[in-house]
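Participant: Mind looking at a prediction? Sequence and model below.
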Amino acid sequence: MHSVESTSSKQNREEYVKQITAFAKEAMQKTAMQVSLRLWNLQENEEGKLEHGVNRELLELIAKEFSWAGVEHLEANGLKGIALAERIYLNQDVQFAWPDLSLEEEDKTGFCYGLRHQAAILVDGTVLPCCLDSDGVIALGNIHKNTFSEIMESERALQLVEGFSKRQAVEELCRKCGYRKRFDNPYSS
């Protein structure tokens, strides 16, 4: 959802939020789908507290759509996320550097839930360890050619999971992704 920041006018931002919340509500009514509205663009202040300022307008728009108390509720309770409705969640977190092969590698350590709790499938059937790999750099296989189980049991997939179990990023793209740093504390994963 934080891509709305690039939307120039308040009217456009309101329409953007209304379309997303309408989809979420319809998905809840017609499917068993879970919807996570993600705002991963928070900043931390000097005391390490999260600043909701950048999201304040969006949160108020979302609050209107779901009859929810709003940003004051999050701030008063120190929350990053809440359930807005059955199977519709709002999640916020600090901004991170998206994976980019042109970035410098800092180190090879890190942890990620890629393939452990999540995977992504591109429209062409390419299976990836996570949705942040939108270019298919870590293509593990294709569901049109192999079963999902076969792909998850491939050597490359197993090495990736084993690497993260040892807090090692074995794939170059993973080493250039800031998301893995969220789990630097071994007790937070």
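Facilitator: Now that the structure is in, tell me what you want to look at. These figures come from a predicted structure and were not determined experimentally.
Participant: make it CA atoms for all contacts and neighbour counts henceforth
Facilitator: OK.
Participant: Where is the longest helix in this structure?
Facilitator: Criterion DSSP state H: the longest helix present in the chain is helix 10-30.
Participant: tell me what that helix is packed against?
Facilitator: With contacts defined as 3 or more CA pairs under 8 Å, 6 or more residues apart in numbering; DSSP states H and E, helix 10-30 has these neighbours: helix 56-66, strand 88-94.
Participant: Moving C-terminal from that helix, which element do we reach first?
Facilitator: strand 35-44 (DSSP states H and E).
Participant: Run the chain-centre distance for that following strand.
Facilitator: 8 Å (CA atoms, centre = their mean, to the nearest Å).
Participant: what does whatever helix or strand comes next after it contact?
Facilitator: Downstream of strand 35-44, the next assigned helix or strand under DSSP H and E is strand 50-51. Strand 50-51 is contacted by residues 42, 43, 44, 45, 94 when judged by CA atoms under 8 Å, 6 or more residues apart in numbering.
Participant: Which pair of the residues you listed spans the longest distance?
Facilitator: 45 and 94 (10.9 Å; CA to CA).
Participant: Pick out whichever of the two has more residues nearby.
Facilitator: Taking other CA atoms under 10 Å, residue 45 and residue 94 do not tie; residue 94 has more neighbours (15 against 9).
Participant: Next, the contact list for the more buried one, please.
Facilitator: By CA under 8 Å, 6+ apart, the contact set of residue 94 is 40, 41, 42, 43, 44, 50.
Participant: next up, a second structure to put side by side with the first:
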Amino acid sequence: MRFKKVYIEITNVCNLSCSFCPGTTRDPAFMSAEDFERVLYSLEGHTRYIYLHVMGEPLLHPDLSRLLDISHSHGFKVNITTNGTLISERQNALLDACALRQVNFSLHSQEMVMGTQTLEKYTGGIFQFTRKALDRGDVFVSYRLWNIGSASAEHFNRYILGSIEKYFGLDYPLWDAFMQKNRITVRDRLFLNKSEVFEWPDDVRGGNDLQAGPAANTGGTEPAVKGFCLGLRNQIAILADGTVVPCCLDNNGTVSLGNIFTQELLHILGTERAGAIYNGFSQGRAVEGLCRHCSYRERFSKKRGEVM
């Protein structure tokens, strides 16, 4: 089985505690370089693109440069999602990495960022990295504002967009484009993405089935089970302890399919639980408790023209 991308959680530790992020109940962990390479050996032939993020802030990893070098030696292209607070400290490690393909900046952490540094310093570090990354010629950068609908979003977003306009010398009003489109090409290889505030599936406890397996009894509070997802179709995620889950939204490893440090990946993907999830979505059904509570399945279903 081949995937468009595989998420590898190199740490579940973060330097912020944002209101929109559920965090994790798992023990704090950093994946060692040796274990990381074991993961890459297992992924050879299954994907070309790895994303060094599930939970946590990947730029906190003390061996980041080594992980990037290992990725390159195995022929993988690396995508990183970061809150951007450490970019000035780690920009050389990123820019020197041949494996680096894309850096996504989550800019919607304003309430926590403003407690650690000024917005000018924060955006300045990100913009400086962006210019150097674009000058390198083969790195993509994406700015994410996934805060649409929150109380403080408009004022903050206007500031961010105005700063982008000024720094990159844009000759058009970015705000107008931002209001009309969800994805904007600011310039070659630089993108701006917006989305509504996302409610993580583990935040919604309408039933008691989040920990249950396929076709779980939901205790009389049955959530909608129709839906479709790309989990196990174009992606899987591997947590810091080696746990394999269907997608990057399983912050606590609820839908554990196995462990890549003790089992072959093909065996994990061939388990009864994995098959039930895959076949369920093929039939337009969410069979896992976590998936039943996840609003992302509705987004994919709308694209397929299904009625929820």
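Facilitator: Nice, thanks for sending it over. The model shown is predicted, which means the values in this text are computed figures rather than measured ones.
Participant: Flag every buried residue along the longest helix of the first structure.
Facilitator: With burial defined by 16 or more other CA atoms under 10 Å, the residues of helix 10-30 of the first structure counted as buried are 13, 14, 16, 17, 18, 21, 24, 25, 27, 28.
Participant: Which position in the second structure pairs with the third one?
Facilitator: Using TM-score structural alignment as the criterion, the counterpart of residue 16 of the first structure in the second structure is residue 122.
Participant: The first structure: matching residues for stretch 234-243 of the second structure?
Facilitator: Using TM-score structural alignment, stretch 234-243 of the second structure lines up with residues 117-126 of the first structure.
Participant: For that stretch, which outside residues touch it?
Facilitator: Under CA under 8 Å, 6+ apart, the answer for stretch 117-126 of the first structure is 127-131, 134, 136, 139-144.
Participant: try 6 Å this time
Facilitator: 127, 128, 129, 130, 131, 141, 142, 143 (CA atoms under 6 Å, 6 or more residues apart in numbering).
Participant: Excluding chain neighbours, what is closest to the first one?
Facilitator: The shortest distance from residue 127 of the first structure to any residue other than its chain neighbours is 4.5 Å, reached at residue 121 (CA to CA, 6 or more residues apart in numbering).
Participant: cool, and the fifth one?
Facilitator: For residue 131 of the first structure, ignoring the flanking residues on the chain, the nearest one in space by CA to CA, 6+ apart is residue 120 at 5.2 Å.
Participant: next one: the last one
Facilitator: Nearest residue to residue 143 of the first structure in three dimensions, chain neighbours excluded: residue 125, at 5.3 Å (CA to CA, 6+ apart).
Participant: Based on its surroundings, how many neighbours for the one you found?
Facilitator: So residue 125 of the first structure, with other CA under 10 Å, has 15 neighbours.
Participant: Just the buried ones out of the contacts of residue 94 of the first structure, please.
Facilitator: Among those, those that count as buried by neighbour count (16+ other CA under 10 Å) are 40, 41, 42, 43, 50.
Participant: could I get those residues as CSV with distance to residue 70 of the first structure?
Facilitator: Shown next, in CSV, are those (distance: CA to CA, whole Å):
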residue, distance to residue 70 of the first structure
40, 17
41, 17
42, 16
43, 18
50, 15
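Participant: Return the member of these nearest to residue 8 of the first structure.
Facilitator: residue 41 (17.5 Å).
Participant: Identify the residue of the second structure aligned to the closest one.
Facilitator: In the second structure, the residue matched to residue 41 of the first structure (TM-score structural alignment) is residue 147.
Participant: residues contacting that match?
Facilitator: Residue 147 of the second structure neighbours (CA under 6 Å, 6+ apart): 108, 153, 196, 197.
Participant: corresponding residue for residue 163 of the first structure in the second structure?
Facilitator: Aligned counterpart of residue 163 of the first structure in the second structure: residue 280 (TM-score structural alignment).
Participant: Buried residues of stretch 264-282 of the second structure, list them for me.
Facilitator: Neighbour counts over stretch 264-282 of the second structure (16+ other CA under 10 Å) mark 265, 268, 269, 273, 274, 276, 277, 278, 280, 281 as buried.
Participant: Report the contact partners of the second one.
Facilitator: So the one you mean is residue 268 of the second structure. Contacts of residue 268 of the second structure by CA under 6 Å, 6+ apart are 257, 258.
Participant: Map it across to the first structure for me.
Facilitator: Using TM-score structural alignment as the criterion, the counterpart of residue 268 of the second structure in the first structure is residue 151.
Participant: do you know how far that match is from residue 188 of the first structure?
Facilitator: Distance, residue 151 of the first structure to residue 188 of the first structure, by CA to CA, to the nearest Å: 28 Å.
Participant: And residue 117 of the first structure, by the same measure?
Facilitator: On the measure of CA to CA, residue 117 of the first structure and residue 188 of the first structure end up 15 Å apart.
Participant: what do you get for residue 70 of the first structure?
Facilitator: From residue 70 of the first structure across to residue 188 of the first structure, the span is 27 Å (CA to CA).
Participant: ok, the two, which is more surrounded?
Facilitator: More neighbours surround residue 70 than the other of residue 70 of the first structure and residue 188, with 18 against 7 (other CA under 10 Å).
Participant: Check the offset of stretch 251-261 of the second structure from the chain's centre.
Facilitator: The answer for stretch 251-261 of the second structure is 16 Å, by CA atoms, centre = their mean.
Participant: show me the contacts for the match of residue 16 of the first structure.
Facilitator: Under the criterion of CA under 6 Å, 6+ apart, residue 122 of the second structure has no neighbours.
Participant: Equivalent analysis for residue 39 of the first structure, please.
Facilitator: Neighbours of residue 39 of the first structure in contact, by CA under 6 Å, 6+ apart: 1, 2, 92.
Participant: which position in the second structure aligns with the last one?
Facilitator: Spelled out, that is residue 92 of the first structure. Matched across to the second structure, residue 92 of the first structure falls on residue 194, judged by TM-score structural alignment.
Participant: Looks like that match contacts residue 182 (just checking).
Facilitator: Yes. Contact criterion CA atoms under 6 Å: residue 194 of the second structure and residue 182 qualify, at 5.1 Å.
Participant: The two: which is more packed in?
Facilitator: residue 194 (19 against 13).
Participant: before we move on, back to that, tabulate the contacts of strand 50-51 of the first structure (TSV), appending distance to residue 35 of the first structure.
Facilitator: TSV is the format used below for these (distance: CA to CA, whole Å):
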residue	distance to residue 35 of the first structure
42	20
43	24
44	26
45	29
94	20
